[in-house]
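Enquirer: predicted model and sequence below, questions to follow.
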Amino acid sequence: MAEPVSSIPNLGPASEAAFARAGIHSAEELRALGADAAYLALLKSGTPPHFIGYYVLVMGLQGRPWNDCKGDEKKALRVKFDALKEAAAHAPLAGLPGPLARELDLLGVVARK
């Protein structure tokens, strides 16, 4: 049986539900994707961007407490977070629910501006 997303440190039921909406249903899937790809999937599925949510995910995947992120490490994560927000904003199907966006993407549908 797959490990739930909430088995990753710092992630609880709300994170688990958000990742499920993005099509990520297990801790194994989340670990395989990594923090950046998984967070981008969240953004593309309609989850509003939130820097703390991003670095909580990064810290959790490293097995670290959420508040362990400080100084230069936090500044570097802010740069990555901003890049992920930008990438999600320019994704052709950004803002659509994750499963719908994936199906439309498989069909080759591109959202109009």
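Expert: Structure's in. What do you need?
Enquirer: for the rest of this, base every contact and every neighbour count on C-alpha atoms.
Expert: Noted.
Enquirer: identify the residue spatially nearest to residue 105, adjacent ones excluded.
Expert: Distances taken as C-alpha to C-alpha, 6 or more residues apart in numbering put residue 93 closest to residue 105, at 7.6 Å, once the chain neighbours are dropped.
Enquirer: who are the contact partners of the most centrally placed residue in the chain?
Expert: Centroid-nearest residue in the chain: residue 39, 1.7 Å away (criterion: C-alpha atoms, centre = their mean). For residue 39, the contact set (C-alpha atoms under 8 Å, 6 or more residues apart in numbering) comprises 54, 84.
Enquirer: what helix or strand does it sit in?
Expert: Using DSSP states H and E, residue 39 maps to helix 27-44.
Enquirer: show me what the very next helix or strand once past that helix is packed against.
Expert: Going down the chain from helix 27-44, the next helix or strand is helix 51-61, by DSSP H and E. Helices and strands touching helix 51-61, by 3 or more C-alpha pairs under 8 Å, 6 or more residues apart in numbering; DSSP states H and E, are helix 27-44, helix 71-89.
Enquirer: okay, pairing it with this:
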Amino acid sequence: MATPVSSIRNLGPAFEAACTGAGIPSAEALRKLGADAAYARLLHSGMKPHFVWYYVLVMALQNRPWNDCKDAEKKALRKRFDAIKVTSFDADRDAFEQMMDQIGVRPAV
């Protein structure tokens, strides 16, 4: 039986719903993808980029408190976040295109 995404430390029902919408159905699937690929998939599915959600995900997959990310580590994560955002988020995609992506009309990233 699959473990819910919300069973991972720091990740609640809203994040679980976003994962479900992005085709990430379980904690196991999220862990297998890893933080960067999962976040890219979330952005591609239409979620707006938010740095805090990204670093909370990174901390969660490391089983660390969400606010454990500090200083140099946070700066390095910001660079990773910016790179993911550039390649995975298109603010000009409309709701119809996002829906088509979610049902699999276009290939997932």
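Expert: Okay, I see it. If you're wondering where the values come from, they're calculated on a predicted model, not measured in any experiment.
Enquirer: and of the helices and strands packed on helix 51-61 of the first structure, who's closest to residue 1 of the first structure?
Expert: helix 27-44 (10.7 Å; C-alpha to C-alpha).
Enquirer: specify the angle between the closest one and helix 71-89 in degrees.
Expert: Here helix 27-44 of the first structure points in a direction 60 degrees away from that of helix 71-89 (axes from the mean of the first three to the mean of the last three C-alpha atoms, to 10 degrees).
Enquirer: buried residues in helix 27-44 of the first structure?
Expert: By neighbour count on 16 or more other C-alpha atoms under 10 Å, the buried set for helix 27-44 of the first structure is 27, 29-30, 35-36, 38-44.
Enquirer: what's the counterpart of residue 54 of the second structure in the first structure?
Expert: Matched by TM-score structural alignment, residue 54 of the second structure corresponds to residue 54 in the first structure.
Enquirer: its match against residue 83, yeah?
Expert: No. Taking C-alpha atoms under 8 Å as the definition, residue 54 of the first structure is not a contact partner of residue 83, at 12.0 Å.
Enquirer: which of those two has more residues huddled nearby?
Expert: residue 54 (23 against 14; other C-alpha atoms under 10 Å).
Enquirer: what about that one, distance to residue 47 of the first structure?
Expert: Noted for residue 54 of the first structure: a distance of 11 Å to residue 47 of the first structure, by C-alpha to C-alpha, to the nearest Å.
Enquirer: and what of residue 70 of the first structure?
Expert: From residue 70 of the first structure to residue 47 of the first structure the distance is 24 Å (C-alpha to C-alpha).
Enquirer: now do residue 32 of the first structure
Expert: 20 Å.
Enquirer: likewise for residue 107 of the first structure?
Expert: For residue 107 of the first structure, the distance to residue 47 of the first structure - C-alpha to C-alpha - is 23 Å.
Enquirer: which of those two has more residues huddled nearby?
Expert: Per other C-alpha under 10 Å, whichever of residue 107 of the first structure and residue 47 has more neighbours is residue 47, with 19 against 9.
Enquirer: that one against residue 18, yeah?
Expert: Yes. Judged on C-alpha under 8 Å, residue 47 of the first structure makes contact with residue 18 at a distance of 7.1 Å.
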